[in-house]
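got a predicted model here, sequence first, then my questions.
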Amino acid sequence: MDRRDFLGLLAAAGAAGSLGVTPALAASPPTARNVVLVHGLFADGSCWSDVIAQLQGAGLNATAVQNPLTTLEESVAAVQRVLARQDGPTVLAGHSFAGMIVSEAGIDPKVTALVYVAARAPDAGEDYPALAKTYPTPPASAGIVFDGEYGRLTQEAFLRDFAGDVPEARAKVLHAVQEPFRKSLLAGKTTQAAWRSKPSFYAVSTEDRTIDPDLQRFMAKRMNATTIEVKASHVSLISQPDVIADLIRKAAGQA
């Protein structure tokens, strides 16, 4: 099936509507009490703060990983160290680039379900940049600047293309605390695709200007994920934390 046929099927199905779960892809994951959350580029662990508060209110033990954003291997290792501390079944959630880390580290036997929030979800060994090039180039890409080996997003691009639905004052604070990433991080390829063996959930950001929404839909469809569509920028975990927390609760087996 080519991309045009795939998008036609999505349109015919109505993509389950805004915030709607795709019935045919629903999963019934085991109950978990732990959640490990991983941030992507242009962010740090604090981007999960509002989601964490809601998960804690639901009785879940939530931990945000401070992703080093140096190499894929070192980022995966940081997640593995946090997973090792968990005392039982755990949901592993990743935003944006961290979807690659979730796919790699998610094979850990403690991980019972995976959650992807506007995230990369390549197959094992897949060239994600090549896959992304089959879709329109997102506007945020033009806003990446480098200081030697380290990249970051300009404030203009951050406010417009990364966090467009976040109040400006807060978006400026988020821009100020972003963790620069090393160029070598982008060269990494996953060796595992945990979504092939674990129940998976995906939140598509329909107004995303950082990862093309149709690319997100393709990846969610390919992994047979329980999928929701959120009318949000790339950072739905910040602009609509209640929606993302609810999806994670479902992945943890909470009604």
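Great, that's in hand.

all contacts plus neighbour counts: C-alpha atoms, from now on.
Fine.

next helix or strand past the longest helix seen in the chain?
If you go by DSSP state H, the chain has its longest helix at helix 72-85. Scanning forward in sequence from helix 72-85 by DSSP states H and E, the next helix or strand is strand 90-95.

counting contacts, what elements does that next one pack onto?
strand 34-38, helix 98-105, strand 111-117, helix 241-251 (3 or more CA pairs under 8 Å, 6 or more residues apart in numbering; DSSP states H and E).

still on that earlier bit, mind listing residues that contact the longest helix of the chain?
For helix 72-85, contacts defined as CA atoms under 8 Å, 6 or more residues apart in numbering pick out 36, 38, 63, 65-69, 90, 101, 104-105, 108, 110, 185-186, 188-189.

before we move on, back to that, now the helices and strands packed on strand 90-95 in JSON lines, with distance to Leu10?
Shown next, in JSON lines, are the helices and strands packed on strand 90-95 (distance: least, CA to CA, whole Å):
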{"stretch": "strand 34-38", "distance to Leu10": "29"}
{"stretch": "helix 98-105", "distance to Leu10": "22"}
{"stretch": "strand 111-117", "distance to Leu10": "19"}
{"stretch": "helix 241-251", "distance to Leu10": "21"}
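
now render those as a markdown table, adding mean neighbour count.
Listed next are the helices and strands packed on strand 90-95 as a markdown table, based on neighbours: other CA atoms under 10 Å:
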| stretch | mean neighbour count |
| --- | --- |
| strand 34-38 | 26 |
| helix 98-105 | 29 |
| strand 111-117 | 29 |
| helix 241-251 | 22 |
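
next, the one to line up against it:
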Amino acid sequence: MSDTTPIKNVVLVHGAFADGSGWRGVYDNLTARGYRVSIVQNPLTSLADDVAATTRVLDLQDGPAILVGHSWGGTVITEAGTHENVAGLVYVSALAPDAGENTAQQYEGFAPTPDFVIDVGADGFGYLNPDAFKAGFAADTTDADAAFLRDSQVPINMSVFATPVTNAAWRDKPSWAVIATDDRAFDQAMLQHMATRIGAQITNVPASHALYVTQSAVVADVIATAAENALVAVR
């Protein structure tokens, strides 16, 4: 990739208990600025399946792209981000394991989050408890938006959290992080630790775990900053 090539491609990867529709505000903001934005629909059935879904979208890009992940999507972009079309990574209140680590390990040593309640079915797939959904996932949304997110959530195969990543793209690609300071899905210290460890440029914003919805303008600004700087960033 040439250092003079402008980055106009953005690929957005959603997290657990969600689908790609929550990116609408980020999508509208960036496309209005002239970016070509693609949204991955993760099946949430395994890490390999989600990485494959992301890779299929990356294969369609016509040049360098910024790869963005929210929450569990951070684990996905950490693995998929080694793709040759990825110029930079943006972690949106997202997980960031190292090679050989699994997602569950990222929680070790940090405070629990009692408002984030996962109900696991007999088949091993988890949903966020509907009664606790707004408090744990989307406390700063309207009741109507929280209800939509709650009722459109996608279950995740809980075994994914025990699957280690093989590659850590953040070791070779410049990274940015947007952290919700009122996130009740992750301990704040955990989010700050992960973002600092990967050397990300950090932007803090007062928001819930659904910051990609409620703070879409801030998230879009960070993505645009990444697009403007990824190819000349020195790690």
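That came through, no problem. Just so you know, these numbers come straight off a predicted model, no measurement behind them.

follow-up on the earlier one: after superposition, how close is the longest helix of structure 1 to structure 2?
Aligned to structure 2 and superposed, helix 72-85 of structure 1 gives a mean residue distance of 0.4 Å (mean CA distance after the TM-score superposition for structure 1).

which stretch among the helices and strands packed on strand 90-95 of structure 1 comes nearest Phe146 of structure 1?
Between Phe146 of structure 1 and those, the tightest spacing by CA to CA is seen for helix 98-105, at 20.2 Å.

quick one: that closest one aligns where in structure 2?
Mapped onto structure 2 using TM-score structural alignment, helix 98-105 of structure 1 spans residues 73-80.

would you mind getting the average deviation of the matching stretch from structure 1?
Mean for stretch 73-80 of structure 2 is 0.5 Å (mean CA distance after the TM-score superposition for structure 1).

tell me where structure 1 has strands.
Here structure 1 has its strands, by DSSP state E, at 34-38, 61-65, 90-95, 111-117, 144-147, 150-153, 181-182, 200-205, 226-230.

so can I have TSV of the ones you listed showing distance to Leu131 of structure 1?
Shown next, in TSV, are these (distance: least, CA to CA, whole Å):
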stretch	distance to Leu131 of structure 1
strand 34-38	22
strand 61-65	27
strand 90-95	18
strand 111-117	17
strand 144-147	20
strand 150-153	21
strand 181-182	21
strand 200-205	17
strand 226-230	20
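
for the longest helix of structure 1, buried residues please.
Neighbour-count burial for helix 72-85 of structure 1 flags Leu72, Glu73, Ser75, Val76, Ala77, Ala78, Val79, Gln80, Leu83 (criterion: 16 or more other CA atoms under 10 Å).

tilt between that helix and strand 34-38?
Between helix 72-85 of structure 1 and strand 34-38, the angle comes out at 160 degrees (axes from the mean of the first three to the mean of the last three CA atoms, to 10 degrees).

the helices and strands packed on strand 90-95 of structure 1: which one's closest to Glu168 of structure 1?
Of all these, helix 241-251 sits nearest to Glu168 of structure 1, with 17.2 Å by CA to CA.

can you list contacts of that closest one?
So helix 241-251 of structure 1 is contacted by 28-29, 50-52, 54-55, 91, 93, 113-115, 117, 199-201, 203, 230, 236-237, 255 (CA under 8 Å, 6+ apart).

6 Å - rerun?
Helix 241-251 of structure 1 has contacts (CA atoms under 6 Å, 6 or more residues apart in numbering) with Asp50, Val51, Ala113, Leu237.

can you say which two of these are spatially most distant?
Asp50 and Ala113 (20.8 Å).

to Asp214 of structure 1, which of the helices and strands packed on strand 90-95 of structure 1 lies closest?
strand 111-117 (13.9 Å).

run through the neighbouring helices and strands of that closest one.
Packing partners of strand 111-117 of structure 1 (3 or more CA pairs under 6 Å, 6 or more residues apart in numbering; DSSP states H and E): strand 90-95, strand 200-205.

gap between the residue nearest the centre of structure 2 and Asp3 of structure 2?
Centrality entry for structure 2: nearest residue to the mean C-alpha point is His70, 1.7 Å, by CA atoms, centre = their mean. In this view, His70 of structure 2 and Asp3 of structure 2 are 27 Å apart by CA to CA, to the nearest Å.

Glu84 of structure 2 too?
Glu84 of structure 2 is 14 Å from Asp3 of structure 2, by CA to CA.

would CSV of the helices and strands packed on strand 111-117 of structure 1 with distance to Gly45 of structure 1 be doable?
Listed next are these as CSV, based on distance: least, CA to CA, whole Å:
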stretch, distance to Gly45 of structure 1
strand 90-95, 11
strand 200-205, 19
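
and which of the contacts of helix 241-251 of structure 1 is nearest Gln178 of structure 1?
Leu237 (15.3 Å).

so who does that closest one touch?
Ile244.

kindly recompute the last result at 7 Å.
Counting by CA atoms under 7 Å, 6 or more residues apart in numbering, Leu237 of structure 1 touches Trp48, Val51, Ile244.

and the second one, what pairs with it in structure 2?
Taking TM-score structural alignment, Val51 of structure 1 has Val26 as its aligned residue in structure 2.

any idea how far Lys134 of structure 2 is from the closest residue to that match other than its chain neighbours?
Nearest residue to Val26 of structure 2 in three dimensions, chain neighbours excluded: Ser216, at 5.0 Å (CA to CA, 6 or more residues apart in numbering). According to CA to CA, Ser216 of structure 2 and Lys134 of structure 2 sit 18 Å apart.

so how far is Thr191 of structure 1 from Asp108 of structure 1?
Going from Asp108 of structure 1 to Thr191 of structure 1 by CA to CA gives 13 Å.
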